Every structure is written in C-alpha cells, then in structure tokens.
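Novice: give me the fold of what follows.
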Amino acid sequence: MSSESDQQHESGPVSRSDKTRDNAGSRAARLAADTAACVRFFSRLPLPRLNTLDDPAAAPDFSRIARAAPLAGVVIALPAAALGMLLAYSALPGLAVAAMVAGLLATTTGALHEDGLSDVADGFFGGATRDRRLEIMKDSRIGAFGALALIVGVVLRIALLSALWQRFSPADAALLFLASEAVSRALLVWQWQCRPLARPDGLAARFGKPTAETLRQTSIATLPFLIAPLLLLPLPALILALLLAGGTALLTGRLALQKIGGATGDVLGAVQQISGLGFLVGMLMVP
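Specialist: Predicted coordinates for the structure are as follows:
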C-alpha cells in the first residue's frame, strides 16, 4: 500500500506538469494558426498549413484572430525589413533603399492598405453625403483626392524610411521599422473594435468584429515589439511616436464616424497607413 501510494503521489505533480505543457502548447498552436490566418488575409504571402488548428480554406474569424494582427504585421514586413537591412550595407543611396523597401512591402500586401487610404480620401472629400461617400469608396477608379493621398503617403514613407536607415544601424533600423508595422496593426484593431460599422455587409463586418477581450490580447501581443524602440530610442522619441500613431488613428476613426457613420475595410486600411507613418514621424522628430 505504501509503495502504491508513493507512486500515485509522485505521478500527481508529473501529470499536472504535463497538463500545463499541453495547455501551453495548445495556446501556442492556436496563436500560430491565428497569425497565419491574419497573414493570409492581409498579404499575398503563400503560407502553408502550420498545424491542425490552421485551416487555410476557412473564412477568418476576426472576433478572435485579430489578436494576432501585430504578429502578422511583423511577418508581412519581414521581407521588406530584411531587404532594407541588406541593401543598407551597399553603396546605394538611402532614398533608393527606402523606395525598394516601401515597394516590396506594398507588393507583399497587394497594396491592400494603400488602396484603403486612397478610397477613404476620395470618398471623404469627394462626396457631399454619407451615401455618396460610401458609393465613391466602393468605386475601383481612383480620383484626385485618392491619388494625392497615395503620392503624399508613399513619398513620406520613403523619406522616413531613408532617414531611419541613415540614422540607425541596418539591424536597428529594421527592428524599428517592424515595430511601426506591429503598432499600426494594433491600432487598426483598436479602431475596428471601438467604432460602429458603416456597412453591415462590408469587409469590416463580414468576418467578425474584434471583441474587447481580443483588443486586450492585441495590446499584449504588441508589447514585445516595443522593446527595440525602448532600447534604441530616447524616451521622448518613443512617447512621441506612440502619441502620434495613436492620435492619428483616433482622428481617422473619428473622421470616419463623422463622414460615413463608422468604420469600413477601407477606413481600417487608412488607419494602418496613417498611424504607421505617425509612428515613424515621432521616432525621427527627436534628435
């Protein structure tokens, strides 16, 4: 009896440990699957099936998987960051390196968020009524406001990335660039969660709206990507970057509420683009 009791006593903690490891492994597998789903939705990267929880053919459920948006943003931006890091060691001018980085990033995403920015500019400033603005935003043709927004956005991004790679080492600049992509995706989820949906049948509504719990998990998932800016930037620069990124995302969301009554997929793309630029501007404004 004593021997059997001892064996049961010894096996208890082992079983609990195994269960803890199993739970941790299950959570990691679920996060990997959610990240893969976000990457497939927000980019053209051909990710294979990662695990049994990952179904590439399934429609994404952003009420849950949006928590992985910052991780997906980093994965999507990795090829562009690696290109910038490699080319920074060459004799190419900084503007040429930044242009190729911006071009590769847009190619990787299929210019999804750039398209949203141009549609928002055309709709918000080219229509006099809510219905007309929404109609313009659905039109695949680009107008003067959309073209101007794209030009300003692309030129500003290239200029900021050029300054980033000139001011910091190639590896440090790549890490800061990746941080801007993670933060901008988190702010996209924030505005998605807190704004009403302008179109009940639109892209922002079709695949589920992030919940408050999803937003909390998104914030937690963003924190590791702020370690590099915390170590590499003066504290005022990091604070300014976060304020500008958050402030521009908030203003874009409020403008959407005023102009069309809430968020759409195009609005969320504009939030990502504008807040990402705001984060880069804030990082570089402080010497």
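Novice: rest of the way, CA atoms for contacts and neighbours
Specialist: Fine.
Novice: burial check on the nearest residue to residue 181 once chain neighbours are set aside, number of neighbours?
Specialist: What sits nearest to residue 181 in space, not counting adjacent residues and going by Cα to Cα, 6 or more residues apart in numbering, is residue 73, at 5.5 Å. A count of nearby residues for residue 73, using other Cα atoms under 10 Å, gives 25.
Novice: to compare with the earlier structure, here is another sequence to fold:
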Amino acid sequence: MKKILLSRSFFIAEILLILALFGIWFSATLPGFYNKINAVGYAFCHQFKERSFLIDDMQFAFCHRCTGQLLGIFFAWMWQIPLGKYRKVFSFPKLVFIIFSVLFFLIDVINGTILFNFFPDKSFYEPSAVIRFISGLFVGTSCSFLIFPIFNNVFWNQGEVTVQPVRTKWLLFGLFSSEFLVLFLLFSKNQVILTIIDAVAVFTAILFLGLLYSILILLLIRLEIQFSSLWEGKNVLLAGIIVAIIQILIISTIRFRLTGVWYWAVIQSIALLFE
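Specialist: Model prediction:
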C-alpha cells in the first residue's frame, strides 16, 4: 500500500483525477467566476448575503465570520513558514491566545445568532461585520497555530524544536499587521482587491481541508515522520486535497438536490422570519 501510494504512477493518476474533478465542478456549477468560487463556500457556509462582504452586487463565497476564519488560517500559515519544521504544539502564550479566541468567538456567535435575534434587549452589543470578521480571524489564527506544528510532527522526519524569541516576536508582529491590513482592505470597495481576498479564502478552505486529510492519511497508513521535503510527500498531500475536493462536491451536490438553488434556501427563509 505504501509503495503504491508513493509511486510515480499514483502521482500521475492523482493529477488526472484532480483535473477531472475540477472539470466536473466547472461543468456542474453556474457560469461566471464568482459563481464558481461561491459554489465552494456553499459546501461550508450559510452564505447569508446580509452577513457577507460584497463585490459590487456579488457576495463573497463565505460570510464575514467564515472569511475571517479562513484568512486567519491563511496568514498564520504563511507567517509560520519561516519557523521551518517547528514542532511545539502548545506553549503558554499560545494557549492563552487560543482560549481567548475561542471564548470571543463563542460570545460573538451566541450574541449575534441567539440573543440579538430572539432576545435583543439582552444582547451584549449590536453585531457588525467587523466584529464577526475579527472573531473568525482569531479562531482561524488559533486553528493554524495548532495544525501547522501537528503537521510538522506527522510529516517531517526531522525538525527544529525551538525558535529564537526575537524572531518569533517579529513573526507575530507581521502576522497581526497583515491580518488587520486585510480587514482595512475589505472595506476598500476595490473590486480587484476584494476578488483576490475572496479567492484566497476559497483556496484556503480547499487546501486546509486537504491538509487535515493528509495528516489523517499519514496516520492511517503509518507513513508519519517519513519525509525530508514536500516533494517527497507530494502524493500524500495530493491525496488529501483529492479527498477534500470530493467531500466538497458531495456536500454541494446533496444540498443542491435538496434545495434546488445555489444558496441555503431553507435557512434563509427561516432567517426572514426574524427580520
């Protein structure tokens, strides 16, 4: 099994399968770039238009909070790359940030979804796009802080364990600066910038889900700590991405068959009752 998975023939088969899956996706979804990427969000997010950023009249593939989560994952992922094969999953500062992020996220969800809709007099604050985005951003960052070192522990056959504190501080400064720069750009109303941000969130959703499946595959077939480069483990990484794409296709197909439209018709109808 391991020999087959790591073979060149398997790699070629994976590339062909990915091309076939994307072909199915492009033929089955509505025409137009934004409709294509919004169909990815359809497998993850409620996609309420009033709770999503807009590019002219076209909404983002994900709502405010989901967009924040995915961009938090993306930027934390990018800014952890200089750490190399860093493997420490937990540290006290990281744990504090994760707890704070989760609590902030839960409070915002409860306040915006339950209290503000059903008991407006008891809500803590009026929900807004900024708060929803930031709550998602922090949780996404926390998620990336955990998954990146877990991947390093499972994938690499060696890796450094410590990082210079000064280097870490500069990376954290760069991370949070870039995240809040994106928050500013989301309200710029520049179609090109917003389209890039939307596309980054969509590709992050696919790649991050694929990374999670890659970790699972490595553990299931006992291939952990075997690779010294990403190219060596490319077949496993592609296998994870393939499973992720298939999952998205299945979920989107089922929901489309149930509703007949490319949005969450039932949920949006229920939401209208509370407007």
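Novice: quantify their similarity with the TM-score.
Specialist: Once the chains are laid over each other, their TM-score by TM-score structural alignment, normalised by the length of structure 2 reads 0.26; 131 aligned residues with a Cα RMSD of 6.8 Å.
Novice: contact partners for the residue nearest to residue 181 of structure 1?
Specialist: 39, 178, 181, 182, 185 (Cα atoms under 8 Å, 6 or more residues apart in numbering).
Novice: so it versus residue 230 of structure 1, what's the distance?
Specialist: Here the criterion is Cα to Cα, to the nearest Å. By it, residue 73 of structure 1 lies 19 Å from residue 230 of structure 1.
Novice: same check, this time on residue 273 of structure 1
Specialist: Distance from residue 273 of structure 1 to residue 230 of structure 1, by Cα to Cα: 22 Å.
Novice: give me the more crowded residue out of these two.
Specialist: Set side by side, residue 273 of structure 1 and residue 230 show more neighbours around residue 273, with 26 against 14, by other Cα under 10 Å.
Novice: wait, that one touches residue 112, no?
Specialist: No: assessed by Cα atoms under 8 Å, residue 273 of structure 1 is found out of contact with residue 112, at 10.1 Å.
Novice: related to what we said a few turns ago, quick one: which of the contacts of residue 73 of structure 1 is most hemmed in?
Specialist: residue 182 (31 neighbours).
Novice: could I get the full set of helices for the stretch 101-250 of structure 2?
Specialist: 116-118, 129-155, 165-185, 191-220, 234-259 (DSSP state H, counting those that start in this stretch).
Novice: other SSEs contacting the host helix or strand of residue 12 of structure 2?
Specialist: Element membership for residue 12 of structure 2 (DSSP states H and E) is helix 8-28. Other helices and strands packing on helix 8-28 of structure 2, by 3 or more Cα pairs under 8 Å, 6 or more residues apart in numbering; DSSP states H and E, are helix 234-259.
Novice: for the helix it packs on, name the packing helices and strands.
Specialist: Contacts defined by 3+ Cα pairs under 8 Å, 6+ apart place helix 234-259 of structure 2 against helix 8-28, helix 33-41, helix 191-220.
Novice: CSV for those helices, including distance to residue 266 of structure 2 and mean neighbour count?
Specialist: Formatted as CSV, these follow (distance: least, Cα to Cα, whole Å; neighbours: other Cα atoms under 10 Å):
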stretch, distance to residue 266 of structure 2, mean neighbour count
helix 8-28, 21, 14
helix 33-41, 16, 20
helix 191-220, 23, 19
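Novice: can you redo those as a markdown table, where the extra columns are distance to residue 68 of structure 2?
Specialist: Shown next, in a markdown table, are those (distance: least, Cα to Cα, whole Å):
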| stretch | distance to residue 68 of structure 2 |
| --- | --- |
| helix 8-28 | 25 |
| helix 33-41 | 13 |
| helix 191-220 | 9 |
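Novice: residue 103 of structure 2: which of these is closest?
Specialist: The closest of those to residue 103 of structure 2 is helix 191-220. By Cα to Cα, the value is 22.8 Å.
Novice: quick one, that closest one and helix 165-185 angle?
Specialist: 130 degrees (axes from the mean of the first three to the mean of the last three Cα atoms, to 10 degrees).
Novice: and the helix or strand where residue 228 of structure 1 lies, what does it pack onto?
Specialist: Using DSSP H and E, the element containing residue 228 of structure 1 is helix 227-232. When contacts are defined as 3+ Cα pairs under 8 Å, 6+ apart, helix 227-232 of structure 1 sits against helix 170-194.
Novice: can you map out the helices along structure 1?
Specialist: Under the criterion DSSP state H, structure 1 carries helices at the ranges 2-42, 62-65, 69-87, 94-109, 112-126, 130-138, 144-167, 170-194, 203-206, 212-222, 227-232, 235-260, 265-285.
Novice: now do the same contact list for the nearest residue to residue 138 of structure 1 once chain neighbours are set aside.
Specialist: The shortest distance from residue 138 of structure 1 to any non-neighbouring residue, by Cα to Cα, 6+ apart, is to residue 119 (7.6 Å). With contacts defined as Cα under 8 Å, 6+ apart, residue 119 of structure 1 is in contact with 136, 137, 138, 142, 146, 266.
Novice: now residue 119 of structure 1: how far from residue 239 of structure 1?
Specialist: Taking Cα to Cα, one finds residue 119 of structure 1 at 30 Å from residue 239 of structure 1.
Novice: please apply the same query to residue 187 of structure 1.
Specialist: When residue 187 of structure 1 is compared with residue 239 of structure 1 (using Cα to Cα), they lie 15 Å apart.
Novice: show me which of these two is the more surrounded one.
Specialist: Legend: neighbour count by other Cα under 10 Å for residue 187 of structure 1 and residue 239, higher for residue 187 (27 against 16).
Novice: count of neighbours near residue 65 of structure 2?
Specialist: Number of residues near residue 65 of structure 2 (other Cα under 10 Å) recorded here: 26.
Novice: same question for the one 3 residues further on.
Specialist: As a burial measure, the neighbour count of residue 68 of structure 2 was computed by other Cα under 10 Å and equals 28.
Novice: ok, the one 4 residues further on next?
Specialist: Neighbours of residue 72 of structure 2 under the rule other Cα under 10 Å: 31.
Novice: what of residue 247 of structure 2?
Specialist: If we define neighbours as other Cα under 10 Å, then residue 247 of structure 2 has 15 of them.
Novice: which residues does it contact?
Specialist: Residues near residue 247 of structure 2 by Cα under 8 Å, 6+ apart: none.
Novice: separation between residue 67 of structure 2 and residue 26 of structure 2?
Specialist: Taken as Cα to Cα, the span from residue 67 of structure 2 to residue 26 of structure 2 is 22 Å.
Novice: now do residue 170 of structure 2
Specialist: When distance is defined by Cα to Cα, residue 170 of structure 2 is 41 Å away from residue 26 of structure 2.
Novice: likewise residue 191 of structure 2?
Specialist: Separation of residue 191 of structure 2 from residue 26 of structure 2 (Cα to Cα): 23 Å.
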